[in-house]
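*Asks:* quick one: sequence and predicted model below, then my questions.
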Amino acid sequence: MFEQFLGPDHFDIMPHLVAIGLAYLLAFPIGWNREKSERSAGLRTFPLVAVASCGFIQAAESMTADTPEAMARIVEGLITGMGFIGGGAILRLKDSVKGTATAASLWITGAIGAAVGLGSLDVAIMLSVITVATLWIMAPLKHFGHLEQEDGSDEVRKEK
């Protein structure tokens, strides 16, 4: 049935399954950190963002194989879309801004998925490692900074 619709050589699920699985695994620790910190986006959101970004790239591969400019437009759309989603995670309160680390994490998770989809596994792994290290290692160091709120929340105070 699929052969008639797609042709004999077009239905190969394994490479896509491996790539999407890897995107999921690389995003999982980021989601775990945000979930553990009780942020607005967490364990479900981050792997889904990576999988979606990877999926968009892989779904467009056959259409953009001969035109790198077309793939560049797909990547540009992902960058813009991730910025839009991240912007929704940022809350402006009376005298502070909250959610910037979650927004940045969403954006980089989209980059991880895109890197996996494009076959740049080394870039995807490094982005994941750097993000996880930043979120986990820098959190305790934040207590020593001047931006720490009395309630321990992840907020940045506005300059007056």
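*Replies:* Yep, it's here. Residues are numbered from 1 along each chain as shown.
*Asks:* drop to CA atoms for contacts and neighbour counts, all remaining ones
*Replies:* OK.
*Asks:* touching the lengthiest helix in the chain from outside, list them.
*Replies:* Longest helix in the chain, counting residues (DSSP state H): helix 13-36. Counting contacts by Cα atoms under 8 Å, 6 or more residues apart in numbering, the residues outside helix 13-36 that touch it are 40-48, 50-51, 54-55, 58, 102, 105, 109, 112-113, 116-117, 124-125, 128, 131-132, 135-136.
*Asks:* could you look up the next helix or strand downstream of it?
*Replies:* Next in sequence after helix 13-36, counting helices and strands by DSSP states H and E, comes helix 45-64.
*Asks:* any of the contacts of helix 13-36 buried? List them.
*Replies:* Neighbour counting by 16 or more other Cα atoms under 10 Å classes 41-43, 45-48, 50-51, 54-55, 58, 102, 105, 109, 112-113, 116-117, 124-125, 128, 131-132, 135 among those as buried.
*Asks:* try it against this one:
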Amino acid sequence: MADERRSGLPPEQAAGAPADRLKERIYATITMIAVVVGLSLGEAGVTGALATVLTTALGLWLAAFVADQQAHRTVHGHLATGHDLRRMLYVSSPLLSCAVGPAVMISLAALDVLSLSVALTTAAGVGIASLFAWGCVGGMRMGGGVLPAVLAGFADAVIGVAVALVKTAAGH
């Protein structure tokens, strides 16, 4: 992180920050897929589903923030401030934003635009589609062409769904 600080770049442009942020987005997406699948298998109402999605996102973010601060304090002997704190907040923000899509879908169910079951299934489907899209983007950036990119997207989506199902089965 010292090299990033010396670069004078804002946290969102510092080396490694975009990759770290994407990692958090993918992790949060997989976790949110597990949450909405778990909710779809249960008896939660609209209010309970919305509360679960929002508290999950907040809990993920707080856990990451506390872990980042603790690691920074342990390594550097002080709490992260300034550039380090801004980078930490920038990188961890997808853990909060992962709740937006499911929250919108659940809100549509609250307004009787669609059923809660359809809202949760749609939220899971959008999460899976985003894993596929990130896999395709990664495959294209590696220069393999369209077919390998689509295969990478498919593999990422399948792995993401498998992890989400394991989390759901384990009750997380």
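*Replies:* Now that the structure is in, tell me what you want to look at. Please read all numbers here as calculations on a predicted model, not as lab measurements.
*Asks:* TM-score of the superposed pair?
*Replies:* For this chain pair, the superposition-based TM-score is 0.40 by TM-score structural alignment, normalised by the length of the first structure; 88 aligned residues with a Cα RMSD of 3.4 Å.
*Asks:* circling back: chain center to the longest helix of the first structure: distance?
*Replies:* Here helix 13-36 of the first structure is found 10 Å from its chain centre; the criterion is Cα atoms, centre = their mean, to the nearest Å.
*Asks:* for that helix, buried residues please.
*Replies:* Buried, per 16+ other Cα under 10 Å, within helix 13-36 of the first structure: 19-24, 26-35.
*Asks:* now swap in stretch 131-147 of the first structure and tell me
*Replies:* Quick answer for stretch 131-147 of the first structure (16+ other Cα under 10 Å): 131-132, 135.
*Asks:* now the spatially most central residue of the second structure. Nearest residue, chain neighbours left out?
*Replies:* Per Cα atoms, centre = their mean, the C-alpha nearest to the average position across the second structure is that of residue 28, at 2.2 Å. Excluding the flanking residues, the one nearest residue 28 of the second structure by Cα to Cα, 6 or more residues apart in numbering is residue 95, at 5.4 Å.
*Asks:* secondary structure element for that neighbour?
*Replies:* With DSSP H and E as the criterion, the answer for residue 95 of the second structure is helix 94-97.
*Asks:* remind me what the one helix or strand residue 81 of the first structure maps to packs against, helices and strands.
*Replies:* Secondary structure from DSSP H and E places residue 81 of the first structure in helix 68-89. When contacts are defined as 3 or more Cα pairs under 8 Å, 6 or more residues apart in numbering; DSSP states H and E, helix 68-89 of the first structure packs onto helix 45-64, helix 100-117.
*Asks:* rerun that using 6 Å as the cut-off
*Replies:* helix 100-117 (3 or more Cα pairs under 6 Å, 6 or more residues apart in numbering; DSSP states H and E).
*Asks:* next, the angle helix 13-36 makes with the next helix or strand after the helix it packs on.
*Replies:* Downstream of helix 100-117 of the first structure, the first helix or strand assigned by DSSP H and E is helix 121-142. In terms of direction (axes from the mean of the first three to the mean of the last three Cα atoms, to 10 degrees), helix 121-142 of the first structure departs from helix 13-36 by 10 degrees.
*Asks:* beyond helix 121-142 of the first structure, next helix or strand please.
*Replies:* From helix 121-142 of the first structure, the next helix or strand downstream (DSSP H and E) is strand 155-157.
*Asks:* returning to that earlier point: what kind of secondary structure is the residue nearest to the centre of the second structure in?
*Replies:* helix (DSSP: H, G, I helix; E, B strand; the rest coil).
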